[in-house]
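>>> Structure of the sequence below:
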Amino acid sequence: MRACFTSMLLVAVAGVAHAQASESASHLDTVLQQGELAVCTTGDYKPYTFHTADGQYEGIDIEMAQSLAQSLGVKLQWVPTTWKTLMTDFTAGKCDIAMGGISVTLERQKKAFFSNTLDVDGKIPLVRCEDESKYQTIEQINQADVRLIEPQGGTNEAFARAHLPAAKLDFHDNKTIFQQLLDKKADVMITDASEALYQQKRLPGLCAVNPSRAMQYGEKAYLLPRDDVSWKAYVDQWLHLSKATGAYQKVVGEWLAVPGE
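Coordinates of the predicted model:
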């Protein structure tokens, strides 16, 4: 009887040890063991992430995701998401990291970690150049006759709702939203200075308003699972070395210098 009890006890202890080992396995270990890095990205935010007509992804953070996967010696899996569903998809465990011009916010920080900061950015207006003088301030934009257009679910919409409640807010696909401005179907888009400057180069007729004087301070980073310090430490170190060697700056420079269609 005693021998049977001892045997059962050993099995139970082994089970607990196995469970604890599983719980303590880091996200880094899981990625390495599975040989795959799952990346959530919206594919609609040039110059960071864009899903092309032939089904490929391109952009600053797409190239950085490829670099991260290479550093790990694993293959990449793209996980399509939207700005509206980003946090839901991420916290559901659909991906190991989210990349693609993601702004740091305290609301997102409540549910996830962020990597070290990539760049400082901020919200500014993007308008037709002929109307640039009309939309210099929040007061000028926050008017009932101003047609504001944004992609749904991200920090652009959040800014519009918080600071521009009087303007008429409409939503549009972020891939073609800029043409809406050129076609005079909307007046103003509030977006990050980096995107506004990129679209200004890409689409003659659009102007980034006061890109060095943002209406709201912002930072960009990569989204990581909460409470996994070792995975964050690896991503942060990879990012640090990418910047220290100039690899990150080279990728950014290539995209911002010669915008692609």
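
>>> From here on, just use CA atoms for contacts and neighbour counts.
OK.

>>> wait, what's in contact with Arg213?
Arg213 sits next to Ile124 when contact means CA atoms under 8 Å, 6 or more residues apart in numbering.

>>> actually Leu68, not the one I typed
The contact partners of Leu68, taken as CA under 8 Å, 6+ apart, are 235, 238.

>>> Ok, Glu36 next?
Applying CA under 8 Å, 6+ apart, the residues near Glu36 are 69, 74-77.

>>> From the residues you listed, pick the one nearest Gln33.
Val74 (9.2 Å; CA to CA).

>>> Now the closest one: closest residue in space that isn't a chain neighbour?
What sits nearest to Val74 in space, not counting adjacent residues and going by CA to CA, 6 or more residues apart in numbering, is Gly35, at 4.6 Å.

>>> pretty sure the one you found is touching Gln77, no?
No. At 10.4 Å, Gly35 and Gln77 do not qualify as touching, with contact defined as CA atoms under 8 Å.

>>> If you rank the contacts of Glu36 by neighbours, which is first?
Neighbours here are counted as other CA atoms under 10 Å. On that basis the top member of the contacts of Glu36 is Ala69, with 21 neighbours.

>>> Now do His51: how many residues are near it, please.
Here the neighbour count serves as a burial measure; for His51 (other CA under 10 Å) it reads 19.

>>> List the buried residues of stretch 98-107.
98-104 (16 or more other CA atoms under 10 Å).

>>> go on, stretch 173-188?
Taking 16+ other CA under 10 Å as the criterion, stretch 173-188 shows 174, 177-178, 180-182, 186-188 as buried.

>>> Please generate a structure for the following sequence too, so the two can be compared:
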Amino acid sequence: MKSFSVKSILAAAAVGISLLSAPAASVADDNPSAVIEQIRSSGVLKVPVMTGEEPGYIKDPATGQWSGFYYEFLGEIATQLGVKLEPVETTWGNLAADFQSNKIDIAIGVNPNPKRGLVVDYLWEPLFTDAWAVLTPPGKPVKTWAELNAPEKTVVVQKGSTMQVVAEALLPKAKITPVEDRGLALMELQSGRADGVVFSVFDALQITEKNIGEVSLPEPILRNPATLAVARKPGNAGYINFLTNWIQQERSLGLAQGKLARAWEARGIDLSILPEGFSF
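Sure, this is the predicted structure:
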């Protein structure tokens, strides 16, 4: 009969215990609802808000209160979670940093971006879809992106945004001028220092009510998915699942489309520029 030393028996027992305890520890560490539980325990959903980004974000100068269709969507998510909204003023270009520093819990209306994708999880089902447009000086519309792709052309974009990515990809010969926000971009156009400003078409259309410029939807038409994003961290699987189901319901029942149509109609936005059959 083969004999075993006390030392070997203890070593074997230790290995067996570690094999038994490893799955339990892994399960304990990987709680898919951890992020949802954290948000609920805090009592607030920290959301980004941006000045000059109407009608998605609208700030009442008298009260400081926020509204707009993005803020309304975020309010619905907060209600579903049983918490209140906590607005955090920021810019599109700062969203990745805001996620990394835990300043925000969610972003809405963002475009998938590989660089941000290193630290941010995007939901693949967009809340809605629009397209990239160009706001040009009055009387100077463009039919194609190629018309702006020349060394003598200056195109303004918001710094760090997907608009900058689009312009740099399609207009490598043009001078691309990044600015911090929409207001500065419009100032460049009004001052005659820009031949165009890249915007999402719905943003560009609502700006035309100020008689600042003319909206062009250049060929080829580039679709612009407006998605939701959350910080990549352990325990956000349940949060992503919840948000995915919320988006599916908003789209399948026409709730998202109805809210957007009402928001644009309220601001006198003319959607006739959109091609026939364009679905957002």
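
>>> Now the TM-score, please.
The TM-score (TM-score structural alignment, normalised by the length of the first structure) is 0.80; 242 aligned residues with a CA RMSD of 2.8 Å.

>>> Using the alignment, find which of the contacts of Glu36 of the first structure stay in contact in the second structure.
When those are mapped onto the second structure and checked using both residues aligned by TM-score structural alignment, their matches' CA atoms under 8 Å, the preserved contacts are 69, 74-77.

>>> Can you show me the helices along the first structure?
Under the criterion DSSP state H, helices of the first structure are mapped to 2-24, 27-34, 60-72, 86-91, 106-109, 138-141, 155-163, 177-182, 193-202, 229-244, 247-257.

>>> on that earlier part again, how about the contacts made by the residue nearest to Val74 of the first structure?
73-75.

>>> ok, now Asn113 of the second structure?
Going by CA under 8 Å, 6+ apart, the list of residues near Asn113 of the second structure reads Thr162.

>>> Looking at the first structure, name the residue matched to it.
Taking TM-score structural alignment for the superposition, Asn113 of the second structure sits opposite Thr105 in the first structure.

>>> could you list every residue that touches Gly160 of the second structure?
With contacts defined as CA under 8 Å, 6+ apart, the neighbours of Gly160 of the second structure are 92-94, 178.

>>> give me that answer again for 7 Å
Going by CA atoms under 7 Å, 6 or more residues apart in numbering, Gly160 of the second structure touches Gly93.

>>> Translate it into the numbering of the first structure.
Pairing criterion TM-score structural alignment: the partner of Gly160 of the second structure within the first structure is identified as Gly153.

>>> I'd like the distance between its match and Val127 of the first structure.
Taking CA to CA, to the nearest Å as the criterion, Gly153 of the first structure is separated from Val127 of the first structure by 21 Å.

>>> and if you look at Asp192 of the first structure?
13 Å.

>>> what do we get in the first structure for Tyr71 of the second structure?
Per TM-score structural alignment, Tyr71 of the second structure is aligned with Ile62.

>>> Any idea how many residues pack against that match?
Residues contacting Ile62 of the first structure under the criterion other CA under 10 Å number 23.

>>> Quick check: it touching Thr49?
Yes. Ile62 of the first structure lies in contact with Thr49 (CA atoms under 7 Å); the separation is 6.0 Å.

>>> Let me see the contact set for Pro231 of the first structure.
Residue 231 of the first structure: Trp, not Pro. Contacts for Trp231 of the first structure (CA under 7 Å, 6+ apart) come out as 26-28.

>>> Tell me which residue lies nearest the centroid of the second structure.
What sits nearest the mean C-alpha location of the second structure, by CA atoms, centre = their mean, is Val110, with 1.7 Å.

>>> contacting residues around it?
Contacts here follow CA under 7 Å, 6+ apart; on that basis Val110 of the second structure touches 226-228.

>>> try Phe90 of the first structure
For Phe90 of the first structure, the set of contacting residues under the criterion of CA under 7 Å, 6+ apart is empty.

>>> What lines up with it in the second structure?
The alignment partner of Phe90 of the first structure in the second structure, by TM-score structural alignment, is Phe99.

>>> What of Lys250 of the first structure?
The pairwise alignment with the second structure assigns Lys250 of the first structure to Gly258, based on TM-score structural alignment.

>>> so how far is Asp181 of the second structure from that match?
Using CA to CA, one obtains 28 Å as the distance from Gly258 of the second structure to Asp181 of the second structure.

>>> The stretch 51-200 of the second structure: strands as residue ranges?
Applying DSSP state E, counting those that start in this stretch to the stretch 51-200 of the second structure gives strands spanning 58-59, 66-67, 84-89, 107-110, 120-122, 128-136, 154-158, 175-179, 196-200.

>>> Same list, those strands, but as a markdown table with distance to Thr244 of the second structure please.
Rendered in a markdown table, the data for the strands of the stretch 51-200 of the second structure read as follows (distance: least, CA to CA, whole Å):
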| stretch | distance to Thr244 of the second structure |
| --- | --- |
| strand 58-59 | 26 |
| strand 66-67 | 23 |
| strand 84-89 | 19 |
| strand 107-110 | 13 |
| strand 120-122 | 10 |
| strand 128-136 | 13 |
| strand 154-158 | 28 |
| strand 175-179 | 33 |
| strand 196-200 | 23 |
